[in-house]
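[1] The sequence and its predicted three-dimensional model are supplied below.
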Amino acid sequence: MLILIPGSPIFTVLHLSDIHVDFAYTPGSQGDCSQPLCCRGGQPAPGHTGAGFWGDLRNCDIPYWTAEIILRYASELEKVDFIYYTGDIPPHNVWNQSREQQLYSLNTINDLLAKTFPNKTFYSAVGNHETAPCNLFPTPNIRSDNISWLYQVLADNWIKLGLPEDTRKSIEHGGFYTTVIRPGLRLISLNMNYCSWENFWLFINSTDPLDQLQWMIQWLQYAEDHGEKVHIIGHHPPKQCLASFSWNFNKIINRYENTIAGQFYAHTHNDEFVINYDEIDQQRPISMAYITPSLTTFSNLNPGYRVYKIDGNYPESSYWVLDHRTVIMNLTATNIYNQTIFLDEYDARDAYEMKNLFPNDWHNLIERLKNNIDGPLMSLVYQYYTKSYGNGNQCDHNCRRGLLCDFITYRSEDPHACDSILD
């Protein structure tokens, strides 16, 4: 059981992800198109509005100047100790990308981050959109298609953003690494593309192609032996991994539940959380996976970012998340008034009336939502899930049950994860 000492020191972490900057974004262009990504040219059809200057809520990514102003706002407003940064910089024009374009996106945005947040350390993870073609991360035994071109650039960029030089070898090997954030707190950054069902190279070896899980176990054991707590970051949440990886990953989290103090993912673009339960006692929550909202608007989402308050900076710190706050840009109002309008969308503890944000507190929230699934609290959850683009009236009873199911499904293809929701 976690016991917090009132008035204990805390630190603040900014979590950025899924920036997806489109350098070809064109204000006034066609926002409704037949391609995967719009707002890049062409005239809008009669009766249809063109792309907004600051972005668009249709199938469009954000322009560079919008990313720039959101990051500047976060830099000036948020007094953070360091930054979690979990991937997906290039846009969604997946049918028309080259290595050169991907590297331009990575280098340009990482330079922007370094300029906007001077003297802040970024702890980064690789997204599925960083490579070309998108999603395809070959394993080491695929000699005809080497991905070292990407990992070498990521290593350069991430070290420029504050990682120590001793992380380079592991990053260049497979896009993952570990480092000590501060005495007592270790970070493990995973390359979750080696578990993703979208990575077709995994048809050759889907279990643990880079021995990344074995590597993670070794470092978790080291942390346990040396009294460290661990934060895990990655792009894909485990529920979006292939089942073989996801279930093995869950076993590892179960084994090291007293060492792992937090998991931080992204990829879905929505504001989500997933409760990780004990394998034996499926009513005992053991860990939390936080899924941060995206900066991109793709699609039907306001831009957003997340700020965590974390217990720490004293002997025997728990390093658990104590609260989190989501900030959004109201894109519709920003385009109407041509003035950026940011909102503190919500604080988790206040909005959900939670004493703490420990796994059991989230479990109790799920129980409250289950008992009044069509009530106003569930409407609020859906509103925040969409970063205030949608409201609860747009999510009917089955939609709400599906959302609750997502919040308690940590393992992919788990046939019984949602039994308590669907009963």
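    Sure, I can see it.

[2] alpha carbons only for contacts and neighbour counts from here, please
    Noted.

[3] what does the lengthiest helix in the chain rub up against?
    Of all the segments of type helix in the chain, defined by DSSP state H, the longest one is helix 99-116. The contact list for helix 99-116 (C-alpha atoms under 8 Å, 6 or more residues apart in numbering) reads 21, 68, 71-72, 75, 89-90, 130-132, 150, 153, 157, 160-161.

[4] Got a ChimeraX select line for the buried ones in those?
    If you want just the buried ones from those in ChimeraX, going by 16 or more other C-alpha atoms under 10 Å, the selection is:
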select :21,71,72,75,89,90,130,131,132,150,153,157,160,161
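
[5] which among the contacts of helix 99-116 gets closest to Ile253?
    Ranked by distance to Ile253 (C-alpha to C-alpha), the contacts of helix 99-116 are led by Glu130 at 26.9 Å.

[6] Next up, a structure to set beside the first:
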Amino acid sequence: MPDDVPSSSSSFSSHRFLWLSDVHLDPYYGTSLAFQESYYVGSNCDVSDDDDETTTGRYGCDSPPSLVVGTINASRGAMTTTKTTTADGGDGGDPSFVIVTGDVVRHGIDQIYVTGDFVEGAESRLDNSSSSAAAAAAVDDAASASYHARAMAEAGSVMGEFASALRLAYPNSIIVICLGNNDVVPDYYLELFEDGNGNGEGGGGGEVPPTPETAGMLGVLYDALVGNIDDDDEDYVPSSILKSEDMSTFLRGGYYHRTLHDGSMIILSLNTVLYSAFHGPHAHRYIDDPGGQFAWMRMILSDCRLSSRPCSAMIVGHVPPAMGSYRHQQLWKEGYIRTYYKIVKEFDDVVMGQLFGHLHSDEFRVGLANEGNDGWIDENNVTSIPALSTPLLLGSSVTPLHGNNPSFRIVRYDRGMRRRGGTTSDDDDVGYRIVDYDSYAYSAIGGDKNDGGGWSKLYTFSEVYGDAASDIIKEEGLSSGTFRAIVGAMEDGRWGGESPISRVYRSFKLSGANREENQFGANGTCDSNCRDDYVCIFQSTTTAGYERCILERGKVWYRVVRRKAPGTVAGVLFAVIIVGVAFVKCRRMRRDKRKHYDFAPSVHDEVRDDGMDARDQEMI
């Protein structure tokens, strides 16, 4: 048991699960090959082995192995000291399951092997039509192609190392690890080989199913998560995260599911890399259902609904189908956003939660459904999150790369009355719901944990947001209704400025990190522009939706002042001015956010073939 075991939780439930996200394990931390963000000028990830800071990590650096092991140990300690009234399994200290919402592997792992001109995907790219002549020649260069295979193998090794450590800590728990954009090589680049000839992006069933040897990066990750990796360490523990029956879906598209509680709960692990706005190699092509994942998702949810007993489904993935809060980027391609929400809305009665990562910060997204608008212009145009029963919960990260404290969550869930279609009735089926969670953070980054820092419980959701939504939390748990009430409290105008709930939200966004250079934590100011930005980010799924939201909030000023502007001409002129001001305001807000969040130099080209600046990616 580590010395810095977090304090126990103040409330109990019959079931719990551990939630980790964005681990970004860097086995090269402390060496010249360590990954480092450029905007932390004073940060040095190349620290000597005898430096005490090596064991804690630093802001601006990815996670050293000791920090990752410490995180797992701290989570184990927290689980042991918060045993549930009904044992989840084993000795009662084990969670029912463990969720890792993607990005286990450090950033830029392919950079380690760069020796000359960089060509993304040189080991497997089939379509070089957009490449320059020099790049096409490099693809044929065996020396250039070989390092990609080495980078892929290294990513698999990191994934296997982490999965084995997690399995060793939780031998009796189901463990679900989603794929993130940094778990594939290069970043965001993932080809599908479901029919054995490289045409797997179409989602149709091929005659020759893929094998681990023919599935490229998915084959490497499958071997790592099954435990089929070479390791001479006699203490090595196979990860056994995946099972042989997962082979067909994982090798086809990187997705799988788990059933627990005697079939009354299902976890769907999605591969959201396929839907990312930055997914390669076919960035310019839109494929209705890459890897057949949407069809599979609909089938699993349908089976859950038709089950002989009440069944609840939890959807987990890495990149959320929403807007990013730092660079204000649309994270999924619009067509995939439409399909995803169409499916989730159809099966709203069985979906108990939507958990994602990627942003490295403690956030949420929710359909606000105000003034009769549930987010749909029509079913083919979804620019904001529809009125669903469950919000999107976004997990904070283990890596302190972006100035946040490392963190994890212990989430409590139980059976209860489920909300269906935004209402609750006595006729609703009884299913599982998320009822609360404890967030834990590590506050000794780059320093001595004996100076008062270390792992401790940061907050309990129901306690810090109780003033805004205590009655709803008691009745519904962490439903969309709960988060709508929180957003309402954040907008409470009684305070003549930022509300206390808004300050609470911002204080936890970076898991308690309050360094002066953090522009998005508690130290930053949040004026009316900032508050408009938060509300629009909470509900928007596309860039167009976000900008329209900002414009609509500008019209609120118009509706208030219009009553004091007599005359039709004056009213029209005022409306034009307000819309123009709101448009400029929207653009300025996006620009101001961007200037505080520059990205580290990367081996990736700064300008892609389609003209998009690669530095616009929400997270590299």
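    Okay, I see it. Keep in mind the model is a prediction, meaning the values are calculated, not measured.

[7] Give me the TM-score for this pair.
    Remark: TM-score between the superposed chains equals 0.86 [TM-score structural alignment, normalised by the length of structure 1]; 411 aligned residues with a C-alpha RMSD of 3.4 Å.

[8] In this model Arg298 seems to touch Ile343 of structure 2, though I could be wrong.
    Yes. Under the criterion of C-alpha atoms under 8 Å, Ile343 of structure 2 makes contact with Arg298 at 6.6 Å.

[9] ranges for the helices of the stretch 51-200 of structure 2?
    65-81, 133-139, 142-169 (DSSP state H, counting those that start in this stretch).

[10] right, and these - which one's nearest Ser389 of structure 2?
    Closest among the helices of the stretch 51-200 of structure 2, once you apply C-alpha to C-alpha, is helix 65-81, at 28.5 Å.

[11] in that closest one, what's buried?
    Buried positions in helix 65-81 of structure 2, judged by neighbour count with 16+ other C-alpha under 10 Å: 65-80.

[12] residue in structure 2 matching Arg168 of structure 1?
    Matched to structure 2 by TM-score structural alignment, Arg168 of structure 1 sits across from Met247.

[13] from what I can see, that match looks like it's in a helix, true?
    Yes. Under DSSP: H, G, I helix; E, B strand; the rest coil, Met247 of structure 2 falls within a helix.

[14] what about the residue mapped onto Arg368 of structure 1 from structure 2, is that helix, strand or coil?
    Under the alignment (TM-score structural alignment), Arg368 of structure 1 pairs with Ala489 in structure 2. Secondary structure, three-state DSSP: Ala489 of structure 2 is helix.

[15] Counting neighbours, what do you get for Ala489 of structure 2?
    As a burial measure, Ala489 of structure 2 scores 19 neighbours (other C-alpha atoms under 10 Å).

[16] name the element the nearest residue to it once chain neighbours are set aside belongs to?
    Excluding its sequence neighbours, the residue lying closest to Ala489 of structure 2 (C-alpha to C-alpha, 6 or more residues apart in numbering) is Ala468, at 5.8 Å. Assigned by DSSP states H and E, Ala468 of structure 2 falls within helix 466-476.

[17] Report the buried residues of that helix.
    Within helix 466-476 of structure 2, the residues that count as buried by 16+ other C-alpha under 10 Å are Gly466, Ala468, Ala469, Ser470, Ile472, Ile473, Glu475, Glu476.

[18] got the contact list for it?
    By C-alpha under 8 Å, 6+ apart, the residues outside helix 466-476 of structure 2 that reach it are 416-419, 433, 435, 462, 479, 481-482, 485-486, 489, 501.

[19] Closest to Met352 of structure 2 out of those residues?
    After measuring those against Met352 of structure 2 - C-alpha to C-alpha - the closest member comes out as Arg433, at 5.3 Å.

[20] ok so, going back, redo the buried residues of helix 466-476 of structure 2 as JSON lines? Include distance to Val273 of structure 2.
    Listed next are the buried residues of helix 466-476 of structure 2 as JSON lines, based on distance: C-alpha to C-alpha, whole Å:
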{"residue": "Gly466", "distance to Val273 of structure 2": "35"}
{"residue": "Ala468", "distance to Val273 of structure 2": "35"}
{"residue": "Ala469", "distance to Val273 of structure 2": "34"}
{"residue": "Ser470", "distance to Val273 of structure 2": "36"}
{"residue": "Ile472", "distance to Val273 of structure 2": "34"}
{"residue": "Ile473", "distance to Val273 of structure 2": "33"}
{"residue": "Glu475", "distance to Val273 of structure 2": "35"}
{"residue": "Glu476", "distance to Val273 of structure 2": "32"}
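
[21] contacting residues around the residue at minimal distance from the centre of structure 1?
    What sits nearest the mean C-alpha location of structure 1, by C-alpha atoms, centre = their mean, is Ala266, with 1.7 Å. Residues in contact with Ala266 of structure 1, defined by C-alpha under 8 Å, 6+ apart, are Ser17, Asp18, Thr86, Gly234, His235, His236, Pro237, Tyr290, Ile291, Thr292, Pro293, Ser294.

[22] Kindly recompute the last result at 10 Å.
    Ala266 of structure 1 is in contact with 15-18, 85-88, 127, 233-237, 272-273, 289-294, counting by C-alpha atoms under 10 Å, 6 or more residues apart in numbering.

[23] next one: Asp145 of structure 1
    So Asp145 of structure 1 contacts Leu136, Phe137, Pro138, Thr139 (C-alpha under 10 Å, 6+ apart).

[24] Return the distance of it relative to Asp281 of structure 1.
    44 Å (C-alpha to C-alpha, to the nearest Å).

[25] can you tell which of the helices of the stretch 51-200 of structure 2 is closest to Gly254 of structure 2?
    Nearest to Gly254 of structure 2 among the helices of the stretch 51-200 of structure 2 is helix 142-169; the distance by C-alpha to C-alpha comes to 13.7 Å.

[26] orientation of the closest one relative to helix 65-81 in degrees?
    Here helix 142-169 of structure 2 runs at an angle of 20 degrees relative to helix 65-81 (axes from the mean of the first three to the mean of the last three C-alpha atoms, to 10 degrees).
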